[in-house]
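>>> just coords:
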């Protein structure tokens, strides 16, 4: 009505207001509500978080238009739109086919996908107390939305029809795989349950969503809350680069003239490795490893019990005895017994090596410490570094001088060029919106043809509101389903931001992690699948590609061209390279034991009866039964094990890093034994063709056999870690240095 009046141009502004006032005065309550609903709909339709991405490179996220006030209405509207699409598919009167059911499902939810991109940025990269309130409100609504789809009976019957028809008359390979994955996912989510059980299943998921949000936010709160400040007289042993970064961290927190260790892995790890102040090391260690376990408002112990109870109840609705049985059925391991067998095949050798490492450290401590001490967990990194220097004449800080972030980035680009034929070019500044000033963007093209493949975003530094660790994600995945869509990939790290003008120097472990996460990005960028579902991953396989890429950090070509001294530009001396190679399996007892303890705990927790569980007591008793060395702590203690308790991606799946590392070590030997080594063209082509480009379009076990000609063997893993292989002597892999873990 208002538009009609104004467009007619015959009534004055006063008349317009009078007319509108008159209309309003006679509206019924129902009409008012309809108007409000229309206004809300109009707001949603113009919401920048829902809008189709525009601009160069096939369209990019409008990170410069992110406004938290838009998030909740955008999410609610996008979910409603997606549900309407699903209802239309489910109620199609035509017989179910791949085209009118599966393809339409693949096509649905574009607006929601865009909103989730922004939601993920707020959750992982830019969290605030205000966002966490919105997140807490949205989590149960998102769970409810998901249940409405997974429990849509008409939809599932159509999916089941297509699946059963495909079993009788197979579809083309990629379509057959999509149908299988979609059907299995719905079946695993309780689509076949009775109405009563479906309701309980949905209620459990809703409760879990809130618990996952609370668990993750509690850990983040403890990371922000606990900071150790120290003074100039307590700088002993610390590298210059860390001192400058610590001074900036203190100044940023209102304490100029002091120094700060933040409660993040990168900051903690460096401080524990180098600081001579044992008392401060203990304080920093306790802050980090007590996250979520301080008996306060951010304590996670009750959340753990509640999560475990609900997970078990949910899978028992479907007839499973425990959560691991349900979770692992479509993983490479298939069942918890296979996963446990692998872990326990490695565990004794790891613990035995850790005890040797402790004995070596105790000897150094006895010689050098002014007072008699026994090695404690906060001493491990410090004295391991002393042993490294003593045994191998290898100083980690000396190595760091050659590991400058910009050079490492170029080294990754070089590796991608050699293996994938990718070229990375910085995009013109300001041409692509970013969500934080430190984020940089590169265009990825084919080196030969110049074809645009995608963009790569890098968010490198730790800051308040950013979750700890390192991760990769996609904002848009490759498909050719409805026209070609190019990739928008990202890597996210938590390097300590240096003082202005200072270089970013990182440890060998952090450099390894940088390559690891870039491996995930290359997995996204190399995709050649048609359907969106085929970009999904199998958890104990999807870490394989990224772990494999770690190996190129220590190849001769990377070392000689990119590992240059940050001041002189001189390449890493051959003598230092030789020391690194000689020390390749150093500290593998620690690396393997701290990881495996977390992986074993993950499985034991989900096999235990949650009704009588005390998380701290269970953790201590289980580790004692396993023979965990008291000088080592789990990489992720239970109260801050976000991989497992802030979502379900890694729940009873943390072992997957080891499963993937079996594949990694075996595949690395294929390169090491090839004529061209790690840059052998033939092996590299097979790597891309079978292990990267198909994503989840092939069964992982089949894909690996296509690459290697056989199944992977555990022998290569044991050799890589310097552990004994029954009936074999240790085998050296052709001048290629074993990586040492990375952040998992």
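Received the coordinates, thanks. Here the structure is a predicted model, which is why all the values come from computation and not from measurement.
>>> please count neighbours and contacts with C-alpha atoms only from this point.
Will do.
>>> how much space between the residue nearest to residue 546 when sequence neighbours are not counted and residue 658?
In space, residue 546 comes closest to residue 519 once its chain neighbours are excluded; the distance is 3.9 Å by C-alpha to C-alpha, 6 or more residues apart in numbering. In this view, residue 519 and residue 658 are 16 Å apart by C-alpha to C-alpha, to the nearest Å.
>>> quick one: distance of stretch 459-468 to the chain centre.
How far stretch 459-468 lies from its chain's middle: 14 Å, per C-alpha atoms, centre = their mean, to the nearest Å.
>>> quick one: secondary structure of residue 414?
Classification of residue 414 using DSSP: H, G, I helix; E, B strand; the rest coil returns helix.
>>> hang on, I meant residue 441
Applying three-state DSSP: residue 441 is strand.
>>> tell me who's in contact with the spatially most central residue of the chain.
With distances taken as C-alpha atoms, centre = their mean, the residue of the chain nearest its centroid is residue 471 (3.9 Å). Neighbouring residues of residue 471 by C-alpha atoms under 8 Å, 6 or more residues apart in numbering: 491-493, 517.
>>> again, but for residue 615
Each residue near residue 615 by C-alpha under 8 Å, 6+ apart is listed here: 301, 304-305, 638-639.
>>> filter those down to the buried ones.
Among those, those classed as buried by 16 or more other C-alpha atoms under 10 Å are 301, 304-305, 638-639.
>>> where along the chain do the strands fall?
228-230, 259-261, 422-426, 440-446, 452-461, 471-476, 487-495 (DSSP state E).
>>> so which bits of the fourth one are buried?
Looking back up the chat, that one is strand 440-446. 440-446.
>>> any chance of these in JSON lines, plus distance to residue 354?
Listed next are the buried residues of strand 440-446 as JSON lines, based on distance: C-alpha to C-alpha, whole Å:
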{"residue": "440", "distance to residue 354": "40"}
{"residue": "441", "distance to residue 354": "41"}
{"residue": "442", "distance to residue 354": "42"}
{"residue": "443", "distance to residue 354": "44"}
{"residue": "444", "distance to residue 354": "43"}
{"residue": "445", "distance to residue 354": "45"}
{"residue": "446", "distance to residue 354": "45"}
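>>> second structure follows, compare the two:
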């Protein structure tokens, strides 16, 4: 087979040749590249020279680069543009790649060389980054079974293969359940309250399916506005139940058994490696170094936030009571929260959306990156892409290529829900010092254009775009020698700092004025509306905090041995999150079966990190507020933090930027949880 993944790409910046790749290319390419990567490892193992940093640690860093790019390309497509063939391949390739990873981590001769360098290297001859990589490499082996007996190494291999298959199946089941549901409405009287723009999108969805009337789905641009605006309570309940029972129903896509197996296997793996629980294992390499620290952090926030959250819900109940609802339910929350927001601030997402056309919001993010870090984004038409809706930008710094940025904004049946940043190629320096620059992607699910109307964002989607762009900046500004310490390769509870930091700009009046303009008239968003956005920044913050804390507590509960064989996923979830719940229970529902962050993503025993990073980002942005939100000196310090990746301990890196450790007061003040 003439396989483009196995030849020089011959594209601008060696970008992935999506226009020449088919699904059939991936398996043979990945199998061959595994063979080549193993040969590179064998060369290190059989080197007759004594092990040292250059011939062992650095050599390992440069092994398997082609495999990394091919597998990243495959799994990114499985998330953003999948189909039945790719999903089947994912089931086949995931355990094969897990086995390859174990072949390296459980290679006794290779580990002995790593151990020799770790034990005997003269650190005075190494740079700080090399010392950091050496420590990370040694720990990587130890944390992946290198110190185990031969029998236990085989057990570990089997566990990892099973986990790779199960997490992939979990994600695919959620996607299948999301795509399978539709709410088809033909009676216009059932659409009371829904804005024209939402109805137009629902009509376009129905037309696409060759149906009369309107179709709503579980994809965010359809689900969220329906729950927010639809006056028909029965239909809100129906849509809520469809979302909250995804992968929990009695069909082939049920994830309850998969959740149980994943939790059990993670626990077994942790114990095999000498840890009490999976959370103990994960948190050894986090800023929050133990489950106890995480629980103290979450419960302290719970105590502070719950009274505020209860007050917020009491206000919503008053509104609902006026509509004759005596017992408010979870599927009423978004509807009455929007009513209260409009009443309290005279602020409506639908009225704001015309001022936030997608391209203009993106250009504003580009402008912020230019003012902060000197980056320029140039749209390229000559770089292959995996879907016609994708755009590719050449990112320039001082006129020189810095990175590629792919953007993919709209929902499709082959794309999973949510928003994320990912990498096709990381950043590193070749042995001759030549820079290899990163290829970064942002993937979201914003409403697509309808007719002559461009994609218009809710304000929450504006902050989502800035959030993912913050992650992208972390990747694009990377400037390290070694890829495994580059960009977002940092402690997981530090990785959300750059993304959440960027959200702050969306609430700055001066910056909002620079880009919020009506897509038809070019009229600036009225000053009164900008004031309302800023004033409403803390709206329902207590409730939102409790919701995040509930997810964090549930995650830690699953991964500290509290889940047992006798308890259903539904009852376990409700027991573990009871203190964070402000509405009556809806029997038969649970988020766990579709909780992709912890069962198919990288957030197991790490969901708390969103709140942890909020402490960091609020404290960091308060520094910018003190000096000026585009202050060049402060921005240069933060740019060093971003470009340093994982080469420095995150707390030390933060102190270098801020001059002290982060303090929680800025977050509590911003959230309105203290006076």
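Thanks, I have the structure now. Everything numeric here is computed off the predicted structure, so don't read it as measured data.
>>> TM-score for the pair, please.
After superposition, the two chains reach a TM-score (TM-score structural alignment, normalised by the length of the second structure) of 0.96; 668 aligned residues with a C-alpha RMSD of 1.7 Å.
>>> just to revisit the earlier point, correct me, but the residue nearest to residue 546 of the first structure touches residue 552?
No. Using C-alpha atoms under 8 Å, residue 519 of the first structure makes no contact with residue 552, being 10.5 Å away.
>>> ok, and what's touching stretch 244-253 of the first structure?
For stretch 244-253 of the first structure, contacts defined as C-alpha under 8 Å, 6+ apart pick out 229, 256-262, 496-499.
>>> can you go through those and name the buried ones?
So, by 16+ other C-alpha under 10 Å, the buried ones in the contacts of stretch 244-253 of the first structure are 229, 258-262, 496-499.
>>> and which of these is nearest to residue 706 of the first structure?
Using C-alpha to C-alpha, residue 496 comes nearest to residue 706 of the first structure of these, at 41.4 Å.
>>> end-to-end on stretch 324-334 of the first structure?
This stretch, stretch 324-334 of the first structure, spans 10 Å end to end (C-alpha to C-alpha).
>>> counterpart of residue 361 of the first structure over in the second structure?
In the second structure, residue 361 of the first structure lines up with residue 316, judged by TM-score structural alignment.
>>> for the nearest residue to its match once chain neighbours are set aside, what are its contacts?
By the measure of C-alpha to C-alpha, 6+ apart, the closest residue to residue 316 of the second structure outside its immediate chain neighbours is residue 336, 5.8 Å from it. With contacts defined as C-alpha under 8 Å, 6+ apart, residue 336 of the second structure is in contact with 228, 316, 319-320.
>>> could you redo the last one with a cut-off of 10 Å?
Residues near residue 336 of the second structure by C-alpha atoms under 10 Å, 6 or more residues apart in numbering: 227-229, 231, 313, 315-320, 328, 342.
>>> those in helices, which ones?
Counting by DSSP state H, the contacts of residue 336 of the second structure place 227-229, 313, 315-320, 342 in helices.
>>> most neighbours among the residues you listed, please name it.
residue 227 (24 neighbours; other C-alpha atoms under 10 Å).
>>> hang on, that residue packs against residue 339?
No. Using C-alpha atoms under 10 Å, residue 227 of the second structure makes no contact with residue 339, being 11.9 Å away.
>>> what residues do the two have in common as contacts?
With C-alpha under 10 Å, 6+ apart, residue 227 of the second structure and residue 339 have common neighbours residue 333.
>>> of the contacts of residue 471 of the first structure, closest to residue 720 of the first structure?
residue 517 (20.5 Å).
>>> looking for the alignment partner of that closest one in the second structure.
Superposed on the second structure with TM-score structural alignment, residue 517 of the first structure falls opposite residue 468.
>>> that match reaches residue 503, doesn't it?
Yes. Contact criterion C-alpha under 10 Å: residue 468 of the second structure and residue 503 qualify, at 9.2 Å.
>>> which residue numbers in the second structure go with stretch 499-508 of the first structure?
Under TM-score structural alignment, the match for stretch 499-508 of the first structure in the second structure covers residues 450-459.
>>> that stretch: how far from the chain's middle?
Its chain's C-alpha centre and that of stretch 450-459 of the second structure lie 24 Å apart, by C-alpha atoms, centre = their mean.
>>> next one: stretch 78-94 of the second structure
With C-alpha atoms, centre = their mean, you get 19 Å for stretch 78-94 of the second structure.
>>> in the first structure, what stretch matches it?
Per the alignment by TM-score structural alignment, stretch 78-94 of the second structure matches residues 123-139 in the first structure.
>>> list the buried residues of that stretch.
Buried residues in stretch 123-139 of the first structure, counting neighbours by 16+ other C-alpha under 10 Å, are found at 123, 125-127, 131-132, 135-136, 138-139.
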